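[1] turn this into a structure:
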Amino acid sequence: MSWLNRVARKIPFIAKRESPDNLWHKCPACQQMIFAKEYEANLSVCPKCEHHGRIGPDARFDQLFDNGVFTPLPIPQVREDPLKFRDSKRYTDRIKEARAKTGEQDAFLNARGTIEGFRAVVGVQDFAFMGGSMGLAVGAAFVAGVQAAIADKCPYIVFTAAGGARMQEGILSLMQMPKTTVAIAQLREAGLPYIVVMTDPTTGGVTASYAMLGDIQISEPGALIGFAGQRVIEQTIREKLPEGFQRAEYLLEHGMLDMVVKRHDLRAELARLIDYLCPGTGKKAA
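    Coordinates of the predicted model:
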């Protein structure tokens, strides 16, 4: 045995320290590594480049409602896998995987609460659940949110995030477009505002329906908003599209949005809009 091995054997063994996998967050925009707790404390906005990260319903409700207090609305029951669809996997298996990943029943959740004292019903679409795709469950949840807002006589605020209609439900997913449009008409007949906040990304049939029908159209900075993808459009019209096409700031400049609001300012801005749009029905809770 060499002297080096003899010395090495006398050195006490120290177990390798392991760090949690979620200790750091890498910003997809600037590639900076950010301490996860700092990132969450900053509302999932990069402190370096202000890239607005994608967040789910629970985080959105916590950030938006007063003191993070809210009441989730019951989730409507719909028929699952109505077409018995299967591609590389069964549709039912994909739903189970999405539920295990997110802890949610489907891609759209509603809750009621107060925003700076003003009553509101808020619906949030989660891109983490099968790309936020719009199917029977999403359409039913949207209608339930509208009905709750009418019953509460308060605004309905929707945060959109989707890749479009859910292909596994075929024509039934496309029928959610007129279904949600009719629900919005009912909300307007009741004299209540419908406010849309588009987040990254909002595309496909969602953009072609309830995402673009708001009384007020808002977006978070840098959000991708459109119907078809940029490459598909360029191949169709055979022209090069301008820089930043389909981003929130470009749409604001061309009149498709009313405002682009940073996440830190969004709560106060929504409260101001509620106070202006429905001072009678959306007044501060007693």
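[2] all contacts plus neighbour counts: C-alpha atoms, from now on.
    Fine.
[3] please, which helix or strand holds residue 122?
    When elements are assigned from DSSP states H and E, residue 122 belongs to strand 118-125.
[4] same question for residue 114.
    When secondary structure is defined by DSSP H and E, residue 114 falls within strand 108-115.
[5] so the strand holding residue 122 versus strand 108-115, what angle?
    Interaxial angle of strand 118-125 relative to strand 108-115 (axes from the mean of the first three to the mean of the last three CA atoms, to 10 degrees): 160 degrees.
[6] which other residues reach strand 118-125?
    56-57, 60, 107-114, 132, 142, 145, 148-149, 154-162, 271, 274-275, 282-285 (CA atoms under 8 Å, 6 or more residues apart in numbering).
[7] repeat that for stretch 215-228.
    Stretch 215-228 is contacted from outside by 51-52, 193-205, 207-208, 246-249, 256-263, using CA under 8 Å, 6+ apart.
[8] now do it: distance to the chain's middle.
    11 Å (CA atoms, centre = their mean, to the nearest Å).
[9] same question, stretch 191-207
    Centre-to-centre, stretch 191-207 and its host chain are 10 Å apart (CA atoms, centre = their mean).
[10] before we compare anything, build this one as well:
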Amino acid sequence: MSWIDNVLPPKIRSFLNKRETPENLWVKDPESGEMVFYRDLEANQWVVPGSGHHMKIKANDRLAAFLDDSKYDLVPLPTVPTDPLKFRDQKRYTDRLRDMRVKTGMEDAVLVATGKLYQQPVTVAVQDFDFMAGSLGMAAGSAVITGLEKAADTKTPFILFASSGGARMQEGILSLMQMPRTTVAVLRLRDAGLPFIVVFTNPTTGGVTASYAMLGDVHIAEPGALICFAGPRVIEQTIREKLPKGFQRSEYLYEHGMVDMVVHRHNLRSTIGSLIAMFTGAASPAGLSEAPPKQPLPQVANDDDLDGSVAQAASE
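    Presented below is the predicted three-dimensional model:
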């Protein structure tokens, strides 16, 4: 034992000897309970290899996995008032925004980027659920509008990856006004004759579903994604009846005609690449002639606590 161990108080000694243990070394699959090594999950685009469960993926990781050579250029987004209503509940809204920006490294819930998909120039917007549950506020609404206008100006297809708990309550009516604003921007893209492809990820709810997310030319859903306006628990409490298993999930909505297809995350590039070639009349991109490999689909998740989890994420 060295002399320093005899001189230093126990608390300081334990601090100096503390070993840094990496966090999130293993991630638990919420469906099967399987423990998956973090690096393996990251390499598999955050899809659990065994069950096929699609976990949430960060916006930057989504763009890197989707676009050619993981290369993209972020589109500058407009600045909006930070806290127009001076809102405060358990903490000030400005403090929530600051905490989210430190946690995620993003200014708000939406990133917009330009890049290429099978050599075809595209404009892509991604909502990140980690930023206040991907809620729709003035900044997020302006970002989506900027993406739509950028696509119209550059005459490129627009692809949206939607993930949201709904409108941002801290901005009140100003948040709800983003619904008609984004709708008008979608109409401008449609007038330009450019394709608008929406990919629903888990979850996509509330005002986002009630506005621009449901205005695409093609609606694709990732397996097992919750897609709705009001959540299952709210509906059950209102009608006082038990809902069918898998109600409002991707597969259920596909069977009932609300979405056009359910596509595994690994096959989104090839599927959307083929759709863009069809819409634009371009030749089918190289590498799309072969059918994509079949991927395991996840089990239907339990919806009992979903409404509460979305609300909790939005308030964090």
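[11] which residues of structure 2 does the strand holding residue 114 of structure 1 align to?
    Taking TM-score structural alignment as the measure, structure 2 aligns residues 110-117 with strand 108-115 of structure 1.
[12] residues of the matching stretch that come out buried?
    Along stretch 110-117 of structure 2, these residues count as buried under the neighbour rule (16 or more other CA atoms under 10 Å): 110-117.
[13] circling back: what's the mean deviation for the strand holding residue 122 of structure 1 versus structure 2?
    Here the mean offset of strand 118-125 of structure 1 against structure 2 after fitting is 0.5 Å, by mean CA distance after the TM-score superposition for structure 1.
[14] how far off centre is stretch 236-256 of structure 2?
    Once both centres are worked out by CA atoms, centre = their mean, stretch 236-256 of structure 2 turns out to sit 22 Å from its chain's centre.
[15] same check, this time on stretch 142-152 of structure 1
    Worked out by CA atoms, centre = their mean, stretch 142-152 of structure 1 lies 19 Å from the chain centre.
[16] that one vs structure 2, mean deviation?
    After superposition, stretch 142-152 of structure 1 averages 0.8 Å from its match (mean CA distance after the TM-score superposition for structure 1).
[17] just to revisit the earlier point, what's the strand holding residue 114 of structure 1 in contact with?
    Residues external to strand 108-115 of structure 1 that are found in contact with it (CA under 8 Å, 6+ apart): 57, 61, 64-66, 69-73, 75, 119-126, 132, 137-138, 141-142, 145, 267, 270-271, 285.
[18] of those, which belong to helices?
    Counted as lying in helices by DSSP state H, out of those, are 57, 61, 64, 137-138, 141-142, 145, 267, 270-271.
[19] in these, find the pair that's most separated.
    Distances among these were taken as CA to CA; the most separated pair is 137 and 271, at 28.7 Å.
[20] what does residue 36 of structure 1 correspond to in structure 2?
    Across the alignment, which pairs residues by TM-score structural alignment, residue 36 of structure 1 is matched by residue 38 of structure 2.
[21] buried only: go through the contacts of strand 108-115 of structure 1 for me.
    Neighbour counting with 16+ other CA under 10 Å marks 57, 61, 64-66, 69-70, 72-73, 75, 119-126, 132, 137-138, 141-142, 145, 267, 270-271 as buried within the contacts of strand 108-115 of structure 1.
[22] what ranges does structure 1 have for its helices?
    According to DSSP H, the helices that structure 1 contains are 3-10, 36-41, 57-64, 91-102, 136-152, 170-174, 176-189, 204-207, 230-237, 248-253, 263-277.
[23] nearest to residue 214 of structure 1, out of the ones you listed?
    Closest approach to residue 214 of structure 1 among those (CA to CA): helix 176-189, 8.6 Å.
[24] how close does the closest one sit to structure 2?
    Here helix 176-189 of structure 1, set against structure 2 after superposition, deviates by a mean of 0.4 Å using mean CA distance after the TM-score superposition for structure 1.
[25] any chance you could list what contacts that helix?
    Outside of helix 176-189 of structure 1, the residues within contact range by CA under 8 Å, 6+ apart are 134-136, 139, 142-143, 146-147, 149-150, 193-194, 205-206, 208-210, 213.
[26] please redo it, this time with the cut-off set to 7 Å
    Residues outside helix 176-189 of structure 1 that contact it (CA atoms under 7 Å, 6 or more residues apart in numbering) are 135-136, 139, 142-143, 146, 150, 209-210.
[27] go on, stretch 144-154 of structure 1?
    With CA under 7 Å, 6+ apart as the contact definition, stretch 144-154 of structure 1 has outside contacts at 110, 119-121, 123, 155-156, 183, 187, 190, 192, 281-282.
[28] 6 Å instead?
    The contact list for stretch 144-154 of structure 1, computed with CA atoms under 6 Å, 6 or more residues apart in numbering, reads 120-121, 156, 281-282.
[29] gap between residue 14 of structure 2 and residue 3 of structure 2?
    Noted for residue 14 of structure 2: a distance of 15 Å to residue 3 of structure 2, by CA to CA, to the nearest Å.
[30] what about the two, which has more around it?
    Each of residue 14 of structure 2 and residue 3 has its neighbours counted (other CA atoms under 10 Å); residue 14 has more, 12 against 7.
[31] what does the more buried one correspond to in structure 1?
    That one, residue 14 of structure 2, aligns with nothing by TM-score structural alignment.
[32] which helix or strand contains residue 14 of structure 2?
    Using DSSP H and E, the secondary-structure element containing residue 14 of structure 2 is helix 10-16.
[33] same deal with residue 313 of structure 2?
    Here residue 313 of structure 2 sits within helix 306-315, counting by DSSP H and E.
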